[in-house]
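Chemist: could you look at this predicted model? Sequence included:
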Amino acid sequence: MFGIGLPELLLIMLIIVLIFGASRLPELGRGLGEGIRNFKKSLKENAEEEGKK
């Protein structure tokens, strides 16, 4: 996976925890999930509109 191993992933996670704090990680994950969900929904709606034309 892009040449990133377990030690690199652990280091990235540690840096994220230090920057944002452990209490804000669930909020960040929730926001990221909602953003991805909205993006997929908009792509699906656009495909349906194109299919109707």
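Modeler: In hand now; what should we look at?

Chemist: switch to C-alpha atoms for all contacts and neighbour counts from now on
Modeler: Will do.

Chemist: all helices for the protein, in order.
Modeler: Here the chain has its helices, by DSSP state H, at 6-20, 25-52.

Chemist: and the ones you listed as a markdown table, adding mean neighbour count?
Modeler: Converted to a markdown table, the helices of the chain look like this (neighbours: other Cα atoms under 10 Å):
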| stretch | mean neighbour count |
| --- | --- |
| helix 6-20 | 11 |
| helix 25-52 | 11 |
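
Chemist: gap between Gly3 and Leu9?
Modeler: As judged by Cα to Cα, to the nearest Å, Gly3 and Leu9 stand 11 Å apart.

Chemist: here's the one I want to compare it with:
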Amino acid sequence: MFGFGLPELCIVLVIILLVAGPSKLPQFGQALGSSIRGFKKAIAGDEAEKIAEKKQDQA
């Protein structure tokens, strides 16, 4: 889609390492992981609401 391959991702990782520094990478990874978990929970919650609405409409 955007033409990102492994070489491009490695370059981005090196740039992030240079900007943030090695001491900040664990914090960055933790923040990214918690953001992804929150996003997945929000999507799962939306799907659960849609299922509940369908059940109410059928009843």
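Modeler: Now that the structure is in, tell me what you want to look at. Quantities reported herein were computed from a predicted structural model and do not represent experimental measurements.

Chemist: got the contact list for the residue nearest the centre of the second structure?
Modeler: By Cα atoms, centre = their mean, the second structure has its centre lying nearest to Ile36, at 3.3 Å. Not one residue lies near Ile36 of the second structure by Cα atoms under 8 Å, 6 or more residues apart in numbering.

Chemist: that one and Lys24 of the second structure, how far apart?
Modeler: 19 Å.

Chemist: repeat that for Ala48 of the second structure.
Modeler: 36 Å.

Chemist: same question, Leu32 of the second structure
Modeler: Remark: distance between Leu32 of the second structure and Lys24 of the second structure (Cα to Cα) = 12 Å.

Chemist: now for Ile51 of the second structure: what does it line up with in the first structure?
Modeler: Taking TM-score structural alignment for the superposition, Ile51 of the second structure sits opposite Gly51 in the first structure.

Chemist: that match and Lys44 of the first structure, how far apart?
Modeler: 11 Å.

Chemist: kindly report the same for Ser23 of the first structure.
Modeler: 34 Å.

Chemist: could you do Met13 of the first structure as well?
Modeler: 32 Å.

Chemist: map Ala22 of the first structure onto the second structure.
Modeler: Under TM-score structural alignment, Ala22 of the first structure pairs with Pro22 in the second structure.
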